[in-house]
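J.: model this:
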Amino acid sequence: MRLLGRVKGEKEAFTFHAFLQKEGIGGSFEPAEAEDTFNIWIMNEDEVEQARHWFEEFKKNPEDSRFDVKVHPIDREGIAKGSDTKPKGIAVPRLQRPRPAHAPMTRLIILICALLYFWNGYQLAGLAKEKSGARFFNLTPLFINLCYDVPATFPLLVKYFQEHPLENPKGLENLEKNDPEYKMIEETPNWVGFYNIILEWPKKSKDIDAPMFIKLRQGEVWRLITPCLLHGGFLHILFNMLWLWLLGRQIEERIKLWQYLLITLIIGIVSNTAQYLMSGPLFIGYSGIITGLAGFIWMRQRQAPWEGYPLNRGTLIFLMVFIFGMLALQVISFILMRTGAVEFPMNIANTAHITGAIVGALLGRIPFFARGKL
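T.: Just a heads-up that it's a prediction; the model follows:
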């Protein structure tokens, strides 16, 4: 099924729909979001071009005699008066209008992300003034409490620098060489992800035996989702929130609020966990959920185009180009670093992007998340 276009007024929508029926073109119409506007749908992809030709002609002159299809006079009168009576045999789905575009949950998420961004920035500024050498790692208390997991060495480093203040980051190199206590901390295994372990293969990485899911096993389950709410820079949060405003509203307006929240949680938890397994715990950002929402909308457009998700093909193509472009750079980075040609690390959560898109598309196939009464 393909959306052909929109017309003003129910009478015009019915007139054109009846004409299409006379021409043997299957379709339907439904109320659009705008007041007194109706979407025209074509059932068969093979008939879209023919229908588009007639639609252009109809827009030029709706009163053209070619479109004056003879219907029962009572039915025509009913349409003129706005009655719900329709000629028998013509299926016209009357879907409920979307919830007005207030999108409270999307707005709340954007607000939370913004507040956490400024809070983290405030803590970073305070961290720079501390005497402790821990400031050289730029890990704020907020980040430590909300990231997916805490590296096993971090508590040891905090304690060490409280006892041995360090004024200059260059002193870290001397510590690695001359301080047995610091060297022992550095050699403690940390989970850094399969990506870094594969980079070192065939040499066995000490980190392969590192403890995993430390904080989650201690009951701090909020960490499954909270990395999504943190952002590292202004452009990072700006673009993520713009995408969330574009995509999140479309979904929130068409399904129940708790269903929208459930989709967000599922995508976030799965994409975060996949990213943790691939790269370790030091990742942040909402982009895994963003690609998941895009994947969900794409699948709903294919499964049930009458639900009216207005995300155009160009936007989806742009997102796919971005995701696979970043993946291509990651592959290049891996090859360069694996061969020892150059250090070219990619600090982009590609695993979260791809996993999020896949999970979102899979959720979009589930009828449970179909548009219904709000």
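
J.: C-alpha only now, for contacts and for neighbours.
T.: Fine.

J.: can you name the element that comes right after the strand or helix carrying Tyr182?
T.: Secondary structure from DSSP states H and E places Tyr182 in helix 180-186. Using DSSP H and E, the next helix or strand after helix 180-186 towards the C-terminus is helix 194-200.

J.: show me what whichever helix or strand comes after that next one is packed up against.
T.: Once the chain leaves helix 194-200, the next helix or strand it forms, by DSSP H and E, is helix 214-217. Contact partners of helix 214-217 among helices and strands, from 3 or more Cα pairs under 8 Å, 6 or more residues apart in numbering; DSSP states H and E: none.

J.: any idea how far helix 214-217 is from the chain center?
T.: 26 Å (Cα atoms, centre = their mean, to the nearest Å).

J.: distance between the following helix or strand past that helix and the chain's centre?
T.: Following helix 214-217 in sequence order, the next helix or strand is helix 234-252 (DSSP H and E). Centroid displacement of helix 234-252 relative to its chain, using Cα atoms, centre = their mean, is 8 Å.

J.: buried ones in helix 234-252, by neighbour count?
T.: Of the residues in helix 234-252, Ile237, Asn240, Met241, Trp243, Leu244, Trp245, Leu247, Gly248, Arg249, Gln250, Ile251, Glu252 count as buried by neighbour count, 16 or more other Cα atoms under 10 Å.

J.: ok, now stretch 303-320?
T.: Across stretch 303-320, burial judged by 16+ other Cα under 10 Å covers Gln303, Ala304, Pro305, Trp306, Glu307, Gly308, Tyr309, Leu316, Met320.

J.: what's around Arg217, how many residues?
T.: Applying other Cα atoms under 10 Å, we find 9 residues neighbouring Arg217.

J.: one more, so I can put them side by side:
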Amino acid sequence: MRSAGTIRDKAHARRFADFLLTRGISARLDHGAEGYTVWVHDEDRLAEVRAELPRFLAAPDDPRYNLSRAAESLREQARQAEVATPRPAAPRPAPAVASGVPAAVRVGLMGTPLALALIAFSVVVAIYTQFEPTYSPRLAKLTIATIERIDVARIGWNGLDEIRGGEVWRLLTPCFVHMSFIHLLFNMMWIFDLGRQIEASRGTLTLAFLVLVLGCSSNYAQYLADGPSFGGMSGVVFGLFGYVLLMARFAPSAGMVMSANNALFVGIWFCVCLTGAVGPIANWAHGVGLVLGLGFGGIGVWLHERKR
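T.: All right, here's what the predicted structure looks like:
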């Protein structure tokens, strides 16, 4: 609440306050030694009131300021609304999402084009590659390095020569290579959930940045740990999970949600993958993606609170 100025005459002060009320501006009059100080509750309207006050003082009897009846009608409506609205017995905690509706629901399906494009491209790649092994000729330009089958038990590749030669897309394209229909379905379900939440809440550029950094970083880490024979969006998925988890917990007004059941499921699945019980898994991609996602989530929370 800020002061807009002082009016000496009491009647004029009330007249000006009535005028402001009809303009949707809430003000308070305080009597002092120099007259009546006009206090404006909404600081965003302060400049407007300060600009209007000199015009009022120059001609307080101007018919445009004769709005006492309209102002009193507004006050009566407010009093009736207050009486009609029951007051809760005790204060309740604020909802997890300020609007009550998750961002992905508010924008609708077509409001998240990048998330849908990631799913569509992954499906197209799956149809093209037919879930063949990573050493298949169909995948020669999609894996992080071109893989050759030496014998039944061994594969070979020439380091990252192709990337050094300019094929930089190989750092990201393994994300779109899936080994089975279940592998594809599992990852796309999470992209549909997590990716759409982020894009709807933080924008397409934020999702693009996260996918690019998480994908390239997790793929490179998996290559360093276990060679080029891997694929899938899981590193990105775990990163997006970490991001949404922190945003939903510490910045709920951003419009992202993460149920306790989903968080528990992802945590258990991460641990199960580490055991090797479900076969060869790109655990380094999972781990690096998750750590980076949590880090970006922390930054996202800080930026969101700073803007508020």
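
J.: check the buried residues of stretch 303-320 of the first structure and tell me the two furthest apart.
T.: Between any two of those, the greatest separation by Cα to Cα is 23.5 Å, found for Trp306 and Met320.

J.: what segments of the stretch 201-308 of the second structure are helices?
T.: Along the stretch 201-308 of the second structure, counting by DSSP state H, counting those that start in this stretch, helices occupy 204-226, 234-250, 260-275, 283-307.

J.: out of the ones you listed, which is closest to Glu72 of the second structure?
T.: Of all those, it is helix 283-307 that lies closest to Glu72 of the second structure, at 37.5 Å by Cα to Cα.

J.: got the angle for that closest one vs helix 204-226?
T.: Per axes from the mean of the first three to the mean of the last three Cα atoms, to 10 degrees, the angle that helix 283-307 of the second structure makes with helix 204-226 is 150 degrees.

J.: which strands or helices does helix 283-307 of the second structure pack on?
T.: helix 204-226, helix 234-250, helix 260-275.

J.: what's the matching range in the first structure for the first one?
T.: Under TM-score structural alignment, the match for helix 204-226 of the second structure in the first structure covers residues 257-279.

J.: with the shortest one instead?
T.: Applying TM-score structural alignment, one finds that helix 260-275 of the second structure aligns to the residue range 313-328 of the first structure.

J.: ok, how many other residues are close to the aligned residue in the first structure for Leu172 of the second structure?
T.: When the first structure is aligned by TM-score structural alignment, the residue opposite Leu172 of the second structure is Ile225. Ile225 of the first structure: 22 surrounding residues under other Cα under 10 Å.

J.: please apply the same query to Phe14 of the first structure.
T.: Phe14 of the first structure has 23 neighbours, counted by other Cα under 10 Å.

J.: wait, what's in contact with it?
T.: By Cα atoms under 8 Å, 6 or more residues apart in numbering, Phe14 of the first structure lies in contact with Phe29, Ile79.

J.: helix, strand or coil for it?
T.: helix (DSSP: H, G, I helix; E, B strand; the rest coil).

J.: so what does Val150 of the first structure match up with in the second structure?
T.: So, by TM-score structural alignment, Val150 of the first structure is matched to Thr146.

J.: how about Asn261 of the second structure, what does it touch?
T.: So Asn261 of the second structure contacts nothing (Cα under 8 Å, 6+ apart).

J.: how about 10 Å then?
T.: By Cα atoms under 10 Å, 6 or more residues apart in numbering, Asn261 of the second structure lies in contact with Gly267.

J.: then Ile144 of the second structure?
T.: Neighbours of Ile144 of the second structure in contact, by Cα under 10 Å, 6+ apart: 134, 159-163, 167-175, 216, 219-220, 223, 227-231.

J.: again, only using 7 Å
T.: Arg170, Leu171, Pro174, Pro228 (Cα atoms under 7 Å, 6 or more residues apart in numbering).

J.: across to the first structure, which of these hold up?
T.: Using both residues aligned by TM-score structural alignment, their matches' Cα atoms under 7 Å, the first structure keeps these contacts from those: Arg170, Leu171, Pro174, Pro228.

J.: report the contact partners of the second one.
T.: Meaning Leu171 of the second structure. Counted by Cα under 7 Å, 6+ apart, Leu171 of the second structure has contacts Ile144, Cys216, Asn219, Tyr220.

J.: and which of those residues is nearest Leu274 of the second structure?
T.: The closest of these, once distances to Leu274 of the second structure are taken by Cα to Cα, is Asn219, at 17.0 Å.

J.: residue range for the helix or strand containing Leu20 of the second structure in the first structure?
T.: Element membership for Leu20 of the second structure, per DSSP H and E: helix 10-22. Using TM-score structural alignment, none of the residues of the first structure align to helix 10-22 of the second structure.

J.: circling back: just the helices of the stretch 201-308 of the second structure: most buried one?
T.: Greatest average neighbour count among those goes to helix 234-250 (a mean of 26), per mean count of other Cα atoms under 10 Å.

J.: quick one: average offset of that one versus the first structure, please.
T.: On superposition with the first structure, the mean distance recorded for helix 234-250 of the second structure (mean Cα distance after the TM-score superposition for the first structure) is 1.1 Å.

J.: and the contacts of that helix?
T.: Helix 234-250 of the second structure is contacted from outside by 187, 190-191, 194-195, 211, 214-215, 218, 256-258, 285-286, 289-290, 292-294, 296-298, 300-301, using Cα under 7 Å, 6+ apart.

J.: can you list the buried residues in the helix or strand where Glu56 of the first structure lies?
T.: Taking DSSP H and E as the definition, one finds Glu56 of the first structure inside helix 48-60. Within helix 48-60 of the first structure, the residues scored as buried using 16+ other Cα under 10 Å are Val48, Ala51, Trp54, Phe55, Phe58.
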